[in-house]
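Visitor: please work out how this folds:
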Amino acid sequence: MTEFRRAYGAAPWHLVLLLGCFAVTGWIALRLAGEPAAGRMLLWFLGAVVAHDLVLFPVYASVDRVLRAALGRRGGPSALNHVRVPALGAGLLFLVSLPGILGLGDGTYASATGLAPRPLLGRWLAVSGALFAASALLYLARRLRHGPG
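Guide: From the prediction side, this is the model:
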C-alpha cells in the first residue's frame, strides 16, 4: 500500500474516484455526441473555464488574501470562513440567477413556471443576506462560547 502511495502520490481510493469521474465524463461526451447543440455547449463550457481561470479565480484569490491579512489569526474562532462560505453561496446563487436577473429568457421562464422572473434580484439579495446573517450569528455564538479574547 505504501509503495502504491509513493508511486502514485495519493491513496488508492483517489485513483478509483478519478477513474469514476473520467467514466462519467466519457459517458456524458458520448450522450452529447449526437446532439445538434453539442458545439454550442462545448463553446459555452470552454468559455466558462476561461472566464473562471482567467477572471474569477484571480479575483477571489486576491480577495481571500486580503481577508486573511485583514482578519489575521487571533484567539478563538476565525471569522474568515464565516465570510467565505456565505460569499461562495451568494456567488453561486448569483451565477445561477443571473439570466433571470438580467431578464434573459423571460418568456421561457414564465411559460415553464407561470411566474414572473422580475423578483429574482430581490430574492437573490434576500437569500444572500440571510446566508450572511446566519453565518454572522453562528460566528457570534462561537465567539461567545469561546470566551473573551
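Visitor: only C-alpha atoms for contact and neighbour calcs from this point on.
Guide: OK.
Visitor: the protein: helices as residue ranges?
Guide: Assigned by DSSP state H, the helices in the chain fall at 2-8, 12-32, 38-51, 57-71, 80-102, 106-113, 120-146.
Visitor: TSV please, covering the ones you listed and showing mean neighbour count.
Guide: Listed next are those as TSV, based on neighbours: other C-alpha atoms under 10 Å:
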stretch	mean neighbour count
helix 2-8	10
helix 12-32	12
helix 38-51	12
helix 57-71	13
helix 80-102	16
helix 106-113	12
helix 120-146	15
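Visitor: can you pull the contacts of Ile136?
Guide: Careful, residue 136 is Ala and not Ile. Taking C-alpha atoms under 8 Å, 6 or more residues apart in numbering as the criterion, Ala136 is in contact with His82.
Visitor: quick check: it vs Pro12, distance?
Guide: Ala136 is 39 Å from Pro12, where distance means C-alpha to C-alpha, to the nearest Å.
Visitor: distance of the nearest residue to Gly100 once chain neighbours are set aside from Gly105?
Guide: Leaving out its chain neighbours, the residue that sits closest to Gly100 by C-alpha to C-alpha, 6 or more residues apart in numbering is Pro117, at 5.9 Å. Separation of Pro117 from Gly105 (C-alpha to C-alpha) stands at 9 Å.
Visitor: please say which of the two ends up with more neighbours.
Guide: More crowded of Pro117 and Gly105, by other C-alpha atoms under 10 Å: Pro117, with 21 against 12.
Visitor: this one as well, want them side by side:
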Amino acid sequence: MKRPHPRHLPHPHLSRDGIRRRYGASPLHLLLVLCSFALAIYAGIRLLKGEPIKVALWFVGAALAHDLLLLPLYTLTDRAAQTLADRLGRVPHGPHSPRVPAVNYVRVPAFLSLLLLAVWYPLVLRRVPGYRNTTGLDPDPFLDHWLLITAALFALSALCLLTATIRHRPPKPHPAKAP
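Guide: The predicted model follows:
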C-alpha cells in the first residue's frame, strides 16, 4: 500500500481534534467567538465615530453603576431567594438527575423580565418625550405589555415547577394488609 506524501496529510494542529485539544472547544465555537469579536469591534468603531468622550463616560458610568449598585442589590436578592427556597426544599428533576433548587424557577423569569425592562425602560417608564410625535404610536401600552409579559413568564415558570414537582413526586406507600 502506498503511503501519501507528507505534504498531503492534514497538519495535526489544524485538524478538528487538534483544534479541540489546543483551543478547548469545537472549531465552530472558535468561529462564532471570532465573529462576535469582529461584530463588537465594528460596533465600537461605529459608536466612537460620534462623540467618543460621551461614549467613554457612559461606559465607565455603566460599569460603576453595575458594580457598585446593581451587583450588590441582585446578589442580596438572590441570596434571600436561595434562603427561602432552601426552607421550602428542592424540586426533583428526573429519576437519575440531581434535585434542582426551586429558586431557579424564580431566577429565570426575573432575569428575562429585568432584561426586557433594561432594554425598553424609557418606553416602559414613559421617559421618551417626543415618542408619539416622532413615530405616531402611542407610548402608553409599553408598561401594560411589559407587566403582561412578566406575569406570563412567572406563570410559565410556576407551571414548570408544578409539573416537575408532580411528575417526580415519590409514590405513596400502600398500607399493609392484615392477615
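Visitor: on that earlier part again, could you find the counterpart of the residue nearest to Gly100 of structure 1 in structure 2?
Guide: Matched across to structure 2, Pro117 of structure 1 falls on Pro139, judged by TM-score structural alignment.
Visitor: just checking, its match touches Asn133?
Guide: No. Contact criterion C-alpha atoms under 8 Å: Pro139 of structure 2 and Asn133 do not qualify, at 10.4 Å.
Visitor: Ala63 of structure 2 pairs with which position in structure 1?
Guide: For Ala63 of structure 2, the aligned position in structure 1 is Val49, judged by TM-score structural alignment.
Visitor: try Asp78 of structure 2
Guide: Per TM-score structural alignment, Asp78 of structure 2 is aligned with Asp64.
Visitor: and the closest residue to that match other than its chain neighbours, how close does it get to Arg68 of structure 1?
Guide: Closest residue in space to Asp64 of structure 1, ignoring its immediate chain neighbours: Arg84 at 8.0 Å, by C-alpha to C-alpha, 6+ apart. As for Arg84 of structure 1, its distance to Arg68 of structure 1 is 11 Å (criterion: C-alpha to C-alpha).
Visitor: and for Leu15 of structure 1?
Guide: Note on Leu15 of structure 1: its distance to Arg68 of structure 1, by C-alpha to C-alpha, is 33 Å.
Visitor: one more: Leu46 of structure 1?
Guide: Leu46 of structure 1 is 31 Å from Arg68 of structure 1, by C-alpha to C-alpha.
Visitor: one step back: looking at structure 2, name the residue matched to the residue nearest to Asp64 of structure 1.
Guide: Superposed on structure 2 with TM-score structural alignment, Arg84 of structure 1 falls opposite Arg107.
Visitor: could you do Phe94 of structure 1 as well?
Guide: Aligning on TM-score structural alignment places Phe94 of structure 1 opposite Leu117 in structure 2.
Visitor: now do the same contact list for that match.
Guide: By C-alpha under 8 Å, 6+ apart, the contact set of Leu117 of structure 2 is Val124, Trp146.
Visitor: same check, this time on Leu143 of structure 2
Guide: Leu143 of structure 2 touches Leu123, Val124, Leu125, counting by C-alpha under 8 Å, 6+ apart.
Visitor: any idea how far the residue nearest the centre of structure 1 lies from Arg143 of structure 1?
Guide: With the centre of structure 1 defined as its mean C-alpha position, the nearest residue by C-alpha atoms, centre = their mean is Leu92, 4.8 Å away. For Leu92 of structure 1, the distance to Arg143 of structure 1 equals 28 Å [C-alpha to C-alpha].
Visitor: next: Gly76 of structure 1.
Guide: According to C-alpha to C-alpha, Gly76 of structure 1 stands 7 Å off from Arg143 of structure 1.
Visitor: same thing with Ala33 of structure 1?
Guide: Separation of Ala33 of structure 1 from Arg143 of structure 1 (C-alpha to C-alpha) stands at 54 Å.
Visitor: pretty sure Val55 of structure 2 contacts Leu48?
Guide: Yes. Between Val55 of structure 2 and Leu48 there is a contact at 6.9 Å, judged by C-alpha under 8 Å.
Visitor: how big is the offset of stretch 144-161 of structure 2 relative to structure 1?
Guide: For stretch 144-161 of structure 2, the mean deviation from structure 1 after alignment is 1.0 Å (mean C-alpha distance after the TM-score superposition for structure 1).
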